[in-house]
Structure formats: structure tokens, C-alpha cells
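*Asks:* Below are the sequence and a predicted model; questions follow.
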Amino acid sequence: MLRTVKRFLPGLGLLCLALSANALEVGELAPDFELPGSDGQTYRLSDYRDRQAVVLAWFPRAYTSGCTIECKSLAENGHLIREYDVSYFMASVDPLSKNTGFAAETGADFPLLSDEDKSVARAYGVLHPLGYARRHTIYIGKDGRVLRIDTEVRPATSAEDMAATLGELGVERLADTRE
């Protein structure tokens, strides 16, 4: 089968090699980024280094069904994630104005980051050949290294799954402040 594909698409081998060369691996230092957020602030991964774990949940397109479900899951169940010493974001290659409206419409109480030039999505290996970000969630430790890459995100249970993964990865839990 692969020989047949290579015969009809001779450049496929080079394309596959190029795509795999850009793939982010667990244990690697996560690429730094500086992206605008839907809350008007600019976020840099380097600001969290040695301070806090980071979760970067890439999504394909604002206002689409699966992305709306995922964003609402994180908005409605974010308290589960906030039990951990972590900052979390959703990110896409959508324009900031689109992500700002989408965040307001879904009640997101966390920033949606916009990577309009697609450079960060490319660096993280989540950019689809058609130009949108794949639905992947990247877990980054305090040391800036990739802890896990989830490529099988379930939008409806995204928050619960994220919290469970943070526990599995041993991300520090915050002290219970309820009295």
C-alpha cells in the first residue's frame, strides 16, 4: 500500500519526514511563545518557567460545534483544573477579535490565545496542512518541558480529563482554601 502511495505521490516521503521533524516530543523544552489573549493581556510561556505548570489546549476554529463544547466544558468545570498549580489556555490560529467574541459567548473565564501568523502552532506541531490548529492539549511542567501531548481530546469532558491528567502527572495541588 505504501509503495502504491509513494508511486502516485513521490514527494510524500519528504512531506512525512518534514512533518515528523517538527513534531514536539514529551521531555523536550516547550517552544516559548508570546501571544495575545482574549482578555487583552499578552502571555509568554517564559513567564511561567520555574513558577507554574501550563496547559495549552489547541482548538481548530472558534464558533464551531466541537470547539464550543470544549470551551464551555472548561468554563463550566474550570474549578477542577484550578485545584492544581497551573495556568491554562485555549489557543487557535483565529484572529484575536474572533477569539475575544467566542470567549464572551461561551463564558470563558480563562484566556483564549490567538496565533494569527501560525508560527506557534507550527512550532508545537499542531498546525494542520489546511491551516487550522489540530485539537491537541499540551501539558508543560514548571521546568518548561513537555509532560504530555493529548491528541485524543474529548470536547465534552475536556475539563474533567484535563484535571485528571494533571493529577496523573503529579502537578502540585493547591491547598484547600474552603473553610
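*Replies:* Everything's here; your move. Numbers count the residues shown, from 1 in each chain.
*Asks:* contacts, neighbours, all on C-alpha from now
*Replies:* Will do.
*Asks:* Tell me where this structure has helices.
*Replies:* Residue ranges of the helices in the chain, as given by DSSP state H, are 2-8, 12-21, 65-76, 78-81, 96-106, 119-123, 158-168.
*Asks:* So for the third one, what gets flagged as buried?
*Replies:* Of the residues in helix 65-76, those with enough neighbours to count as buried (16 or more other CA atoms under 10 Å) are 66-75.
*Asks:* Pasting the second one now:
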Amino acid sequence: MLHQGEKAPAFSLPDADMEWFDFGSLRGRQNAVLFFYPRDGTPYCTLEATDFSDHENEFAKHDCVILGVSRDDCLSHADFRDKHGLSIRLLSDEEGEVCRKFGVSQFRERDGHKKLCVIRSTFVVDKEGIVRHALYDVQPKGHAAEVYQLVKGLNGKGRQHAHR
């Protein structure tokens, strides 16, 4: 798991349009909200992604870009984005490498089989690439609003305490 104050891992992933995104390109320019979710199109993942999309402009006012990451492929992301009118950038981590770097992969047992799953998690990363908030196993309802309050505090006075 990553913790507040640690440097966010570097990575490059393709998005829904199969264009590569380099996380390091934000350094010195923008804050980032990086949210990891289990699967495109499931009810809670849709709720979370549409909530972040609906408030993307508010985050942008605080120099913050929102990035969604799952292990779905680019085509699945494109369908998910188009079906629900999502404006946020969705990144494909098919190999699960970035999920491992951020500590959001976990084996869970379902129907007697162990399966590697993505834990719904969100990271607020400042312009210098430092994790300011690491939230694991989050509840999607109201999550975007909670994260927005954390982002508003980034450019404010002093650092906020880590939330779990």
C-alpha cells in the first residue's frame, strides 16, 4: 500500500482511444486524482465514474486532472465511456502492473477460486508527484465530493491529514 507523503509510482498506460498517457507529464503542472476501480460497466463503477465526470470542471479549477484505471482493455473503456457519456480519461492496466505499484490488487476468493481483484481505491497526488491522500476500499456513493474537498485543500494552507 502507498501512504501519504510517498512519491507516486511512475507509469505510462493507454487510454480508451489507445493513446499513451505518461503520468510523469503532470509533474510540476497539475494535481491528479487517480481512482482505481474493478470493472467497466458494473453499477458501483459506473456510479463512481459518472460522479467524477459530472464534477470534472470543478476539479479542473484546482489544476487537477481525474484519471480512472482498471484492468479492462481500451475497447472496453471506449464502450464504457461512450455508453455513459464519461468525460474523464480512462486508462487500461491489462497486465495489472500499475495496480500492483499502487497496492490496489488483492486475491479474493469467489466460488472456491482465488481471483486477483482491484480494490476500489483513490489517490490524490500533488503537482510534485507526492501522494497527499491514499484511500483504500472506498464506497462510491459521495466519493467524488469527498475527494473534491481533499483536492481543494491541496492549494490551501498547510497539509491535511491522511484519511483511510
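*Replies:* Noted; the coordinates are in hand. If you're wondering where the values come from, they're calculated on a predicted model, not measured in any experiment.
*Asks:* Fetch the TM-score of the aligned pair.
*Replies:* Overlay of the two chains. TM-score (TM-score structural alignment, normalised by the length of structure 2): 0.84; 150 aligned residues with a CA RMSD of 1.7 Å.
*Asks:* ok, the buried residues of helix 65-76 of structure 1 vs Gly125 of structure 1, which is closest?
*Replies:* Distance ranking of these against Gly125 of structure 1, using CA to CA, places Cys67 first at 19.0 Å.
*Asks:* And the strands in structure 2?
*Replies:* Using DSSP state E, the strands found in structure 2 span residues 12-14, 20-22, 31-36, 64-70, 89-92, 105-110, 113-118, 121-125, 131-135.
*Asks:* I'd like these written out as a markdown table, with mean neighbour count and distance to Gly142 of structure 2 added.
*Replies:* Conversion of these to a markdown table gives the following (neighbours: other CA atoms under 10 Å; distance: least, CA to CA, whole Å):
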| stretch | mean neighbour count | distance to Gly142 of structure 2 |
| --- | --- | --- |
| strand 12-14 | 17 | 27 |
| strand 20-22 | 14 | 27 |
| strand 31-36 | 25 | 14 |
| strand 64-70 | 23 | 16 |
| strand 89-92 | 26 | 20 |
| strand 105-110 | 13 | 23 |
| strand 113-118 | 14 | 20 |
| strand 121-125 | 25 | 13 |
| strand 131-135 | 22 | 14 |
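*Asks:* Identify the residue spatially nearest to the spatially most central residue of structure 2, adjacent ones excluded.
*Replies:* Most central residue of structure 2, judged by C-alpha distance to the mean C-alpha position with CA atoms, centre = their mean, is Phe35 at 1.5 Å. What sits nearest to Phe35 of structure 2 in space, not counting adjacent residues and going by CA to CA, 6 or more residues apart in numbering, is Thr122, at 4.2 Å.
*Asks:* To which residue of structure 1 is that neighbour aligned?
*Replies:* With TM-score structural alignment as the criterion, Thr122 of structure 2 lines up with Thr137 in structure 1.
*Asks:* what's the counterpart of Arg148 of structure 1 in structure 2?
*Replies:* Using TM-score structural alignment as the criterion, Arg148 of structure 1 maps onto His133 of structure 2.
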